[in-house]
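A.B. asks: model the following, please.
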Amino acid sequence: MTAPDPSQQPYRFPIAARYAGMASSPLKDIFALAAREDVVSFAGGIPDPELFAVEDVTACYDWVLQHQGHRALQYGVSEGELELREQAARRLSRDLPTDASQIRVTSGSQEGLFVIAQAMLEPGDVVLVESPTYLAAVQAFGVHGARMIGVDTDDDGVIAEALEEAIRTHHPRMVYLIPTFQNPTGRTMPRARREAVAEVLRRTGVPLIEDDPYGALSFSGTSWAPIASLPGMGERTILLNSMSKLMSPGVRIGWMRAEGPILDTLAVAKAAISMQSSVVDQLTVARYLETADLDTHIARVSGVYRERRDAMARTLTPVLPDGAHVTHPEGGMFLWAALGEGFDAQEMLADAVDSGVAYLPGWSFFADHADRSTMRLSFVTHSPTVIEDAIGRLGEVIAAHPRR
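C.D. replies: Predicted structure coming up:
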């Protein structure tokens, strides 16, 4: 038998084992669904572009290019531009005393997760996460060889006793939590739960990665200080923030707040990944934080999002099967629906898309023991009228998939 001639075969690059079989990803699929004009997509946490403060942002870019143009178009430093680090420290100091030296700038908090994984994780390390948790965090940690283990949650977030038991059993490298308006569930940990979690982490010595991209988007005006602000937690927490949900996701600017020697390691890891974040974008965000009324903008956006949450909640609840559970977030971008045993949200998705509505099946947010009856729905992109019509169609799809 003649051996195949390699020159006649389609060329295939070798793929690292960590990416084997990953021709697509839930995040890639989210944006593909969002781009379809024939589908009302609740799949992605994609801000309504009509709410962007375009004039303010334009003025800031113009000012930076006019007054700092040569610097803005040049290489920068891995730690981030000083003006931006000072503005980030000023905002964080409302709850947690912070100076610019404790800030490391990233290209959105998603890069921050990758930088942390690069700096802290070895293959085989355990990371404890909420069950469910942010799917792209699972990906960022997983491609570095970490093993994610989900910790039980309730409507107040991660359960402190379950966290302590998981630490005792699995000896994790770190714990990753989203305490405020969590992605995907929208849940918020009350202060008493935050204190209980902090007490466990202080006693066991396990570091916390606290992700807070949504915390400013409160529907009631109530704010929740990060776990990092509790006694003894600032030194053992890396706190991530992002401007993506507050200013513009297209700008891709976020930051990490940490203390001690880990700051140098984070800067080295950042340099290895991307050298530095866009200088022109950093300086523009710094100018925006200095001159624009961000708090008024956030209040306006949060008011719109609250109306859209209400429209989705009142329309969704009646079309769900008996025994289903829906979260009622106090802020952020997401509702989480668990249809209950016997339903598979993944199996329903194709019919939902055919009906012109999309959501994200919840199984992808679980590190382990996925609940396939769950779905995440983002309410921020569309008007109440569009939401109500699309949820009506989704209800018809659910009704056509009876409990098994």
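A.B. asks: make it CA atoms for all contacts and neighbour counts henceforth
C.D. replies: Fine.
A.B. asks: show me what contacts residue 333?
C.D. replies: Residue 333 makes contact with 45, 181, 186, 214, 305, 378-380, according to CA atoms under 8 Å, 6 or more residues apart in numbering.
A.B. asks: buried residues in stretch 264-282?
C.D. replies: Buried residues in stretch 264-282, counted by 16 or more other CA atoms under 10 Å: 265-271, 275-282.
A.B. asks: still on that earlier bit, ok, the contacts of residue 333 vs residue 340, which is closest?
C.D. replies: residue 186 (18.4 Å; CA to CA).
A.B. asks: if I look at the spatially closest residue to residue 26 that is not a sequence neighbour, how far off is residue 108?
C.D. replies: Distance criterion CA to CA, 6 or more residues apart in numbering; nearest residue to residue 26, sequence neighbours excluded, is residue 364 at 7.3 Å. In this view, residue 364 and residue 108 are 21 Å apart by CA to CA, to the nearest Å.
A.B. asks: please enumerate the helices of the stretch 151-300 of the chain.
C.D. replies: 160-170, 191-204, 262-274, 279-291, 294-316 (DSSP state H, counting those that start in this stretch).
A.B. asks: okay, the angle between the second one and helix 160-170?
C.D. replies: Going back to what we said before, that points to helix 191-204. 20 degrees (axes from the mean of the first three to the mean of the last three CA atoms, to 10 degrees).
A.B. asks: touching helix 191-204 from outside, list them.
C.D. replies: Contacts of helix 191-204 (CA under 8 Å, 6+ apart): 156-157, 159-160, 163-164, 167, 179, 207-208, 224, 227, 230, 232-233.
A.B. asks: now that helix: buried residues?
C.D. replies: 191, 193-195, 197-201.
A.B. asks: any idea which of those is the one closest to residue 146?
C.D. replies: residue 201 (19.7 Å).
A.B. asks: who are the contact partners of the residue nearest to residue 26?
C.D. replies: Per CA under 8 Å, 6+ apart, neighbours of residue 364: 26, 135, 370.
A.B. asks: to compare against the first, here's the next sequence to fold:
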Amino acid sequence: MSEQQPNDRLQCRWVKPLVAGAGPRYVQIADLIGDAIRTGELSHGDQVPPQRILATALGVDLTTVTRAYGEARDRGLIASFSGRGSFVTSTEETAGEVRIDLSMNIPAQPSERSIANLALAAMEEVFKRQGDRRLSAYDTGDSNLSAIQAGQAWLRPAIGDLANGNLVMSAGTQAAIYAALQSTSQKGESVLCEPLTYPGFLLATRKLGLNAVTVKVDEHGATPESIEEMHRTTNAKVIYLNPTLQNPTTRTMPEKRRSDIANTLLKLKMTLIEDDPYWFLLNDAPPPLVTFTKGARTYYMASLSKCLWPTLRTSFVLMPVGEENNSFLESLRSSGMGGSPLLYGLTEHWIRTGVARQIVLEVQGEARARQTLARSILPKNACSHPSGLHTWLALPSNWNRQVFADTLEQRGIIVATSDAFSAEENPENGVRISMGGAASQSDLAHALQQISSLLMEDRRRTRTIV
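C.D. replies: Now for the predicted structure:
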């Protein structure tokens, strides 16, 4: 360790020499911080040394310490504030805990086998069948006819013969939503949505300069009367809806409501963007909205990353029936020239061989097991579906959602607050808990118990670090 001034030595009293060959130095430094917290040498609220002082003390360059502090922040050990420095946010009891990220809404992977290994085994067949030349080409979304035919077979249980229509593929639903908005709306126009909705949709509206305007909802979701009222008020031509296992509230719109909304949209000549990533996870899901509009003025989007495998960022998009869709296709291509031919090839292979259906069944089983676990631990007001990927938890009045999430993060648990989903200035006071983020059911049980215990505490005031 390098020569230090007395005050510097005091700040670095917990620091120990790094060990050559014991792993990356930035990881060792983050480990030192965690060890110091566990031994009580650093306590909650203590300031850790400025990066230059610690770099001098350890004889490393500044970038190594910068990276180490980033690693410590990722572990929930410290928090950094501009102009003030970095402070310990963890405690002796929580410093050794593994962070469990329940903020990303991904499908829980089956415990019995590795989907990654299934993918590796399938890749050889994909290369044999399609060849290196085809897999190296750009895919424009509508050029891979064999994959599109597989997609038609995949969607037929949900939308019937409509699947034979104008189907294309997209590198995930986010790109398709952006393309649909860009091709149907002009800057400054309004687009209707529910008060809490998919963050990717909200991001797209902001980037395109569109106004996301909310409609009223009840226990079944958006109401036809409110859609008609807001159409008259704002002259909105487009609405975005996620009617099955709505993200984040978990609502599933019943069949009668879907029929009524479809009739309203057809009467108003409005365009519908239907985002339907969870339909295949529900055995009792009502028919998609597109079946009631008969495909007219409707973009129907079905992602595979939510019901199969997060890495499979592939979405089938049914474009409006009886319309010229060049504008949408141009927007889709401008965002990245389609998706990966390799992923499209894997998608096609899994659908044609029946592997995709089998994975869905296994994901369903794992999701049910995790939701059963959640219902045994979380309070009764938590909203979920027995085979859904997430749970919506409305917080009691004594908890501010951001303070609740920040406190959980100190304890190694990450959830998503309603702010990320809100199209309004004052969102509901709640959090979304995604069941697939935990590596195992035991990790999930630990995280849910932390959440349940925290709900019993009273944190009316905003937490500060001094």
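A.B. asks: before we move on, the earlier item: buried ones among the contacts of residue 364 of the first structure?
C.D. replies: Buried among these (16+ other CA under 10 Å): 26, 135.
A.B. asks: and which of the contacts of residue 333 of the first structure is nearest to residue 71 of the first structure?
C.D. replies: Using CA to CA, the contacts of residue 333 of the first structure come closest to residue 71 of the first structure at residue 214, 31.1 Å.
A.B. asks: in the second structure, what residue corresponds to that closest one?
C.D. replies: Matched across to the second structure, residue 214 of the first structure falls on residue 278, judged by TM-score structural alignment.
A.B. asks: got the contact list for that match?
C.D. replies: Per CA under 8 Å, 6+ apart, neighbours of residue 278 of the second structure: 244-245, 306-307, 388.
A.B. asks: separation between it and residue 414 of the second structure?
C.D. replies: The gap separating residue 278 of the second structure from residue 414 of the second structure is 23 Å, by CA to CA.
A.B. asks: cool, and residue 301 of the second structure?
C.D. replies: 28 Å.
A.B. asks: so for those two, which residue has more residues nearby?
C.D. replies: residue 301 (27 against 24; other CA atoms under 10 Å).
A.B. asks: that one reaches residue 290, doesn't it?
C.D. replies: No: assessed by CA atoms under 8 Å, residue 301 of the second structure is found out of contact with residue 290, at 9.9 Å.
A.B. asks: find residues that contact each of these two.
C.D. replies: In contact with both residue 301 of the second structure and residue 290: residue 274, using CA under 8 Å, 6+ apart.
A.B. asks: trace residue 304 of the first structure over to the second structure, please.
C.D. replies: So, by TM-score structural alignment, residue 304 of the first structure is matched to residue 366.
A.B. asks: so who does residue 299 of the second structure touch?
C.D. replies: 180, 271-274, 290, 317-320.
A.B. asks: what's the matching residue for it over in the first structure?
C.D. replies: Residue 299 of the second structure maps onto residue 238 in the first structure, by TM-score structural alignment.
A.B. asks: what's the spacing between its match and residue 281 of the first structure?
C.D. replies: 23 Å.
A.B. asks: related to what we said a few turns ago, quick check on the contacts of residue 333 of the first structure: which are buried?
C.D. replies: The neighbour-count test (16+ other CA under 10 Å) marks 45, 181, 186, 214, 305, 378-380 as buried among those.
A.B. asks: got these as CSV, with distance to residue 65 of the first structure columns?
C.D. replies: CSV is the format used below for those (distance: CA to CA, whole Å):
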residue, distance to residue 65 of the first structure
45, 31
181, 36
186, 38
214, 30
305, 33
378, 36
379, 36
380, 32
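A.B. asks: ok, now which ones touch the closest residue in space to residue 276 of the second structure that isn't next to it in sequence?
C.D. replies: Spatially, and ignoring its direct neighbours in sequence, residue 276 of the second structure is nearest to residue 302 (5.1 Å; CA to CA, 6+ apart). Counting by CA under 8 Å, 6+ apart, residue 302 of the second structure touches 173, 275-277, 315-317.
A.B. asks: please redo it, this time with the cut-off set to 10 Å
C.D. replies: 151, 155, 158, 169-170, 172-173, 274-280, 314-318 (CA atoms under 10 Å, 6 or more residues apart in numbering).
A.B. asks: do residue 273 of the second structure as well
C.D. replies: Here residue 273 of the second structure is in contact with 176-177, 180-181, 193, 238-242, 289-290, 297-301, 319-320 (criterion: CA under 10 Å, 6+ apart).
A.B. asks: quick revisit: which among the buried residues of stretch 264-282 of the first structure gets closest to residue 389 of the first structure?
C.D. replies: Nearest to residue 389 of the first structure among these, with distances taken as CA to CA, is residue 281, at 38.0 Å.
A.B. asks: map the closest one onto the second structure.
C.D. replies: In the second structure, residue 281 of the first structure lands on residue 343 (TM-score structural alignment).
A.B. asks: and if you look at residue 291 of the first structure?
C.D. replies: In the second structure, residue 291 of the first structure lands on residue 353 (TM-score structural alignment).
A.B. asks: cool, and residue 129 of the first structure?
C.D. replies: Per TM-score structural alignment, residue 129 of the first structure is aligned with residue 193.
A.B. asks: any idea how far that match is from residue 254 of the second structure?
C.D. replies: 18 Å.
A.B. asks: again, but for residue 52 of the second structure
C.D. replies: Taking CA to CA, one finds residue 52 of the second structure at 60 Å from residue 254 of the second structure.
A.B. asks: also residue 301 of the second structure?
C.D. replies: Distance from residue 301 of the second structure to residue 254 of the second structure, by CA to CA: 19 Å.
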